[in-house]
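A.B. asks: Can you look at this prediction? I've put the sequence above it.
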Amino acid sequence: MELQPGSVVVDGTLGGAGHSRRISEQIGETGHLIAMDRDELAIQRAEVLLSGTPTTLIHGNFCDLPEYLPQLEVTHVDAILLDLGLSSDQLADDTRGFSFDANGPLDLRFDTTRGEPASRLVQRLTAEHLADLIYEFGEERYSRRIARAIVGARRTTPITTAEDLASIVRRAIPHNKRDRIDPATRTFQALRIAVNDELRSLENALRRMPDCLSDGGRLAIISFHSLEDRRVKEAFRDDARLEV
């Protein structure tokens, strides 16, 4: 992002603080790093990892950046970085449900203090709504078969762990129709996106963040899957405030 000493930079997806540590080195003691994450555990870890750096930590959604800047007496920033998707710390935490084989709760929330965990979602949605969700957010061609399997399984036993759900999804997809990725991948992606309202957050950020940038400021976004990638590319193509 061609950062200079003294730059004011936002890392909107703090995660394990890898990007933030590199940014803090580049902007130096005269700079200001604003590091945000919806995951409270990421904020707590960063208090140690970024200790001694000119960093403000915010437990919040990056799409709400315009509300936070006035509180920090910051009018514009020189650069914003978003690295979308999961962090390695979240994936490794068996209590969060992001790993398919975890025997912990099927949660999937980035912010465990807000919203509805995925276990409740799979218990209350109809087969039709589940199928639509898995197809729209997971681009899963076997969404209806998977949704029927989930509804059938929950009639007998509540689906409470990631391992429970992954087993149901794997059984629902024929062996001869499977891709190289784990059969549960797209279903977990869909539920995670729904639980965290990820695409709406991204759309709001793309609409609002350009106004937070100073003249010549840079917005850098690392996308993970096609649903994110499509929205980012469309924004950079259609928004006159953004230049590639």
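C.D. replies: All right, it came through fine.
A.B. asks: Only C-alpha atoms from now on, for both contacts and neighbour counts.
C.D. replies: Will do.
A.B. asks: Can you tell me the SS state at the most far-flung residue of the chain relative to its centre?
C.D. replies: Relative to the centre of the chain, the most outlying C-alpha is that of Thr156, 32.0 Å out, by CA atoms, centre = their mean. Per DSSP: H, G, I helix; E, B strand; the rest coil, the secondary structure class of Thr156 is coil.
A.B. asks: And the helices in this structure?
C.D. replies: Per DSSP state H, the chain carries helices over the ranges 18-27, 40-49, 65-71, 88-92, 118-124, 127-138, 143-154, 162-172, 185-196, 198-208, 226-238.
A.B. asks: which ones are touching the residue lying closest to Ser88 once chain neighbours are set aside?
C.D. replies: Leaving aside its sequence neighbours, Ser88 sits nearest to Gly16 (CA to CA, 6 or more residues apart in numbering; 7.4 Å). Applying CA atoms under 8 Å, 6 or more residues apart in numbering, we find Gly16 in contact with Ala42, Arg45, Ala46, Ser87, Ser88, Asp89.
A.B. asks: Roughly how far does Gly16 sit from Ser119?
C.D. replies: The gap separating Gly16 from Ser119 is 26 Å, by CA to CA, to the nearest Å.
A.B. asks: cool, Ser51 as well?
C.D. replies: 36 Å.
A.B. asks: And the two? Which one has more around it.
C.D. replies: Higher neighbour count among Ser51 and Ser119: Ser119, with 21 against 10, using other CA atoms under 10 Å.
A.B. asks: isn't the more buried one right up against Leu106?
C.D. replies: Yes: using CA atoms under 8 Å, Ser119 is in contact with Leu106, at 5.2 Å.
A.B. asks: Need the residues touching each of the two.
C.D. replies: In contact with both Ser119 and Leu106: Ile159, Thr160, Thr161, using CA under 8 Å, 6+ apart.
A.B. asks: Would you mind measuring from the last one to Ile168?
C.D. replies: Summarising the geometry, the distance separating Thr161 from Ile168, computed by CA to CA, is 11 Å.
A.B. asks: Check it against this one:
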Amino acid sequence: MKELNHIAVLPEEVIEGLNIKRDGTYIDCTFGQGGHSKLILSKLEKKGKLIAIDRDPKSISVAKKIKDSRFIIKHGLFSDIYQFAKEEKIVGKVNGILLDLGISMIQINDENRGFSFRRNGSLDMRMNPEVGIPAKKWLEKAKREEIELILRRYGEEKKSRKISRSIFRQNHKKNLKKITSTRQLVEIVSQIVSYKRKHPATRTFQAIRIHINNELEELKEVLEKSLMVLAPLSRIAVISFHSLESRIIKNFIKKYDSNSIINKKTFKKNIPEYIKLKLIEKIKPKRSEVYKNPKSRSALLRIIQFYIHE
């Protein structure tokens, strides 16, 4: 396996957008290889604190190499943000939350993880290989209609029916080899789909990955739970990479873009509170960043201001 360094997307813009306080408390919900976390730590003084979260055991191994009293790593889903904040006694005290929804190079560059359609390896796609069902097992067990639905819903793939038929046929017809590798899946899709500006398997791989890791429901949950841990006048920075993520984030902001009453039983003893979110800025990578890091080209950073009062 060839190792490539992961480059943090929009690093300067994230730091500026979070408006970091030297003694503040921050949560990086997607540690990855620690690019953003290390930048946040560089802006914190001795009383500052950074909690990082990741579900991938390899990312946890990287994080544990950081020997810093201001830094704590949590292994798990970022939808458990409230529980992690409760454990560290920082509920209602968090000054900023970062969500970088991109895939880590740790995952892409390891062919045995099955995330890359450009590398041949086991068709797994689990962000935590110790939990859940691999993509190849799901494709083998799923009904054709279910595969079609997932490709259409999470990949927005126009030829989802044809692709699902080919996948189902390959896995269920006698004398045909079941799909167990990324190369097999790519070959099937490439016979049906052709895009001018992207790999033919892009949408299929995206859809299956999102389904296997329950990514969109996780995103909805972490956004809502973030409201339970943030301090007044704090910020949320979210980097999305495709329209499905973007739509969820836009709807979340819209839901709270005017004063909304929320009765949070887990926060401040049942006192109803007014919550308001305001989109401060939307930022895309500069040409110079895209040139250095082509994977950043589809990134979109949203900086959201959080207001709260009784």
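C.D. replies: Sure, I can see it. Bear in mind the structure is a predicted one, so any value in this text is a computation, not a measurement.
A.B. asks: Let me know how buried Ala166 of structure 1 is, in neighbour terms.
C.D. replies: 21.
A.B. asks: who's in contact with the counterpart of it in structure 2?
C.D. replies: In structure 2, the residue paired with Ala166 of structure 1 is Val186, using TM-score structural alignment. Neighbouring residues of Val186 of structure 2 by CA under 8 Å, 6+ apart: Phe117, Pro200, Ala201.
A.B. asks: The second one contacts Leu185, correct?
C.D. replies: No: distance between Pro200 of structure 2 and Leu185: 10.8 Å, which falls outside the contact criterion (CA under 8 Å).
A.B. asks: the more surrounded of those two?
C.D. replies: Set Pro200 of structure 2 next to Leu185 and count neighbours by other CA under 10 Å: Leu185 wins out with 22 against 19.
A.B. asks: Leaving out the residues flanking it, which one is nearest to that one?
C.D. replies: Ile179 (6.6 Å).
A.B. asks: what number of residues lie near that neighbour?
C.D. replies: 22.
A.B. asks: same question, Lys46 of structure 2
C.D. replies: 12.
A.B. asks: what does Arg178 of structure 1 give?
C.D. replies: 11.
A.B. asks: Could you find the closest non-adjacent residue to the spatially most central residue of structure 1?
C.D. replies: By CA atoms, centre = their mean, structure 1 has its centre lying nearest to Gly85, at 3.8 Å. For Gly85 of structure 1, ignoring the flanking residues on the chain, the nearest one in space by CA to CA, 6+ apart is Phe224 at 6.3 Å.
A.B. asks: Tell me which residue of structure 2 matches up with that neighbour.
C.D. replies: So, by TM-score structural alignment, Phe224 of structure 1 is matched to Phe241.
A.B. asks: With Ser119 of structure 1 instead?
C.D. replies: Checking TM-score structural alignment: Ser119 of structure 1 goes with Lys136.
A.B. asks: so who does that match touch?
C.D. replies: Counting by CA under 8 Å, 6+ apart, Lys136 of structure 2 has contacts Leu123, Asp124, Ile179, Thr180, Ser181.
A.B. asks: how about 10 Å then?
C.D. replies: By CA atoms under 10 Å, 6 or more residues apart in numbering, the contact list for Lys136 of structure 2 reads 114, 122-125, 171, 178-182, 185, 208.
A.B. asks: and what of Ser181 of structure 2?
C.D. replies: Per CA under 10 Å, 6+ apart, neighbours of Ser181 of structure 2: Glu111, Asn112, Gly114, Phe117, Arg119, Asn120, Gly121, Ser122, Leu123, Asp124, Ala135, Lys136.
A.B. asks: State the distance from the residue mapped onto the third one from structure 1 to Arg109 of structure 1.
C.D. replies: So the one you mean is Gly114 of structure 2. Mapped onto structure 1 by TM-score structural alignment, Gly114 of structure 2 lines up with Gly97. Gly97 of structure 1 is 9 Å from Arg109 of structure 1, where distance means CA to CA.
A.B. asks: Also Tyr68 of structure 1?
C.D. replies: The separation that Tyr68 of structure 1 has from Arg109 of structure 1, given CA to CA, amounts to 22 Å.
A.B. asks: that older thread, just the contacts of Ser181 of structure 2 now: which is nearest Lys255 of structure 2?
C.D. replies: Lys255 of structure 2 has its nearest neighbour among the contacts of Ser181 of structure 2 in Ala135, at 33.7 Å by CA to CA.
A.B. asks: residues contacting the nearest residue to that closest one once chain neighbours are set aside?
C.D. replies: Nearest residue to Ala135 of structure 2 in three dimensions, chain neighbours excluded: Asp124, at 4.9 Å (CA to CA, 6+ apart). Neighbouring residues of Asp124 of structure 2 by CA under 10 Å, 6+ apart: 111-115, 133-138, 180-182, 208-209, 212.
A.B. asks: mind checking what Asp124 of structure 2 lines up with in structure 1?
C.D. replies: So, by TM-score structural alignment, Asp124 of structure 2 is matched to Asp107.
A.B. asks: Wasn't Glu289 of structure 2 part of a strand?
C.D. replies: No: counting by three-state DSSP, Glu289 of structure 2 falls outside a strand, being helix.
A.B. asks: I am assuming Arg230 of structure 1 contacts Leu202, so please confirm or correct that.
C.D. replies: No: Arg230 of structure 1 is beyond contact range of Leu202, at 11.2 Å (criterion: CA atoms under 10 Å).
A.B. asks: Can you pick out the residue with more neighbours from the two?
C.D. replies: Set side by side, Arg230 of structure 1 and Leu202 show more neighbours around Leu202, with 19 against 11, by other CA under 10 Å.
A.B. asks: how close does the counterpart of that one in structure 2 sit to Ile239 of structure 2?
C.D. replies: Correspondence of Leu202 of structure 1 to structure 2, assessed by TM-score structural alignment: Leu219. Distance of Leu219 of structure 2 to Ile239 of structure 2, computed by CA to CA: 12 Å.
A.B. asks: Overlap of the contact sets of the two?
C.D. replies: Leu99, Leu101, Glu245, Ile249.
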